[in-house]
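Colleague: the amino acid sequence is not available; the structure is as follows:
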C-alpha cells in the first residue's frame, strides 16, 4: 500500500503520475521541472532560475509529506546540457549544506516542456 502526496504549492502533474508517493517509511518524489505552481507556466530565465524553481517545487512536496531536505537520501538530476552542471550544482548545494544525499547527474537530449533541468528524489521519513 502507498499514499499519494499532493500539494497545490507544487506543479500539477502533466501526465498520469503523482507529485509523490509514500510507502513504508520512504517518500518517492517525481521528477520536478521548473513550473511555477501559481501560474502553471515554465519559469523563464537562466539555468539558475530554473533550478531554484525545481528546488522550491521539491521543497513544497517535502513539506506536504512533513519532511524537509534533510530527509532526502538520493537525488537524480537530468540536464539538457552538462555545461550547465556547475550552475545547477551551486543552487542545488544551497539546499544540502550538511550531509548531502547520494546523487547522479545525467545529460539527456530532451526534457518535458523543453526545460533544461529536472530533479527527482527519494526521502526517508
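Modeller: Looks like it arrived, so ask away. Small disclaimer: the values here were computed from a predicted structure and weren't measured.
Colleague: switch to C-alpha atoms for all contacts and neighbour counts from now on
Modeller: Fine.
Colleague: which residues of this structure fall in helices?
Modeller: 47-64, 85-93 (DSSP state H).
Colleague: which of these is buried the deepest?
Modeller: Comparing the helices of the chain by mean neighbour count (mean count of other CA atoms under 10 Å), helix 47-64 ranks first with a mean of 21.
Colleague: which helices and strands does that helix pack with?
Modeller: Identification of packing neighbours for helix 47-64 by 3 or more CA pairs under 8 Å, 6 or more residues apart in numbering; DSSP states H and E yields strand 26-32, strand 35-36, helix 85-93, strand 117-124.
Colleague: right, and residue 72 touches residue 121 too?
Modeller: Yes - using CA atoms under 8 Å, residue 72 is in contact with residue 121, at 6.7 Å.
Colleague: next, count neighbours for the residue nearest to residue 95 when sequence neighbours are not counted.
Modeller: Closest residue in space to residue 95, ignoring its immediate chain neighbours: residue 69 at 6.8 Å, by CA to CA, 6 or more residues apart in numbering. Residue 69 has 18 neighbours, counted by other CA atoms under 10 Å.
Colleague: alongside the first one, take a look at this:
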C-alpha cells in the first residue's frame, strides 16, 4: 500500500491520507471546498463550492499521477438536494465526456458547514 499526500489540496483534518494506492486501485478521501492554503471554505453557493471541491480532487489526482479518465466511481454528499442541478452542471463540465459510476446523496453537517463533499475511486491498468 502507498499513502499519498497532495500538497496542493486542502490539508487533512484528521489521521488520514488524501489517497491510498492498493494495487492498481486508488481510493481518494473526501474533498471539500476548503482553500488549500487558508483552509477557508471557498464560495457561498453550490457552483462555487463544487468547483473548488473538484479543484481539490484534481490536486489529489495530479499528485497520484492520475487523470480524470482514471476515475471509476465518485460518491457525492450534498447538504441540500435542491443544489443537485447546480452541482451536476459543474461536475459534468469537469468530467467532459468521461462518465464514472456515481452515488449522490443528501446529508447534513458536512465539515466546516460545506455544501458538498466528494470522494472517488480510480483504477489504472
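Modeller: Sure thing, it's come through. Not measured: the values here are computed from a predicted model.
Colleague: TM-score for the pair, please.
Modeller: The TM-score (TM-score structural alignment, normalised by the length of structure 1) is 0.95; 124 aligned residues with a CA RMSD of 0.9 Å.
Colleague: in CSV: the helices and strands packed on helix 47-64 of structure 1, plus distance to residue 13 of structure 1.
Modeller: CSV is the format used below for the helices and strands packed on helix 47-64 of structure 1 (distance: least, CA to CA, whole Å):
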stretch, distance to residue 13 of structure 1
strand 26-32, 9
strand 35-36, 10
helix 85-93, 22
strand 117-124, 13
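Colleague: closest to residue 7 of structure 1 out of these?
Modeller: Residue 7 of structure 1 lies closest, by CA to CA, to one member of the helices and strands packed on helix 47-64 of structure 1: strand 26-32, at 12.1 Å.
Colleague: now that closest one and strand 117-124, what's the angle there?
Modeller: 170 degrees (axes from the mean of the first three to the mean of the last three CA atoms, to 10 degrees).
Colleague: compared with structure 2, how much does strand 26-32 of structure 1 deviate?
Modeller: Compared with structure 2 after fitting, strand 26-32 of structure 1 deviates on average by 0.5 Å (mean CA distance after the TM-score superposition for structure 1).
Colleague: give me the contacts around that strand.
Modeller: 17-22, 54, 57-58, 61, 65, 118-125 (CA atoms under 8 Å, 6 or more residues apart in numbering).
Colleague: how does it look with 7 Å?
Modeller: For strand 26-32 of structure 1, contacts defined as CA atoms under 7 Å, 6 or more residues apart in numbering pick out 18-22, 54, 57-58, 118-125.
Colleague: closest to residue 110 of structure 1 out of the residues you listed?
Modeller: Out of the contacts of strand 26-32 of structure 1, the member with the shortest distance to residue 110 of structure 1 (by CA to CA) is residue 118, at 10.4 Å.
Colleague: give me the number of neighbouring residues for the closest one.
Modeller: Count around residue 118 of structure 1 with other CA under 10 Å applied: 21.
Colleague: do residue 10 of structure 2 as well
Modeller: 24.
Colleague: great, nothing more from me.
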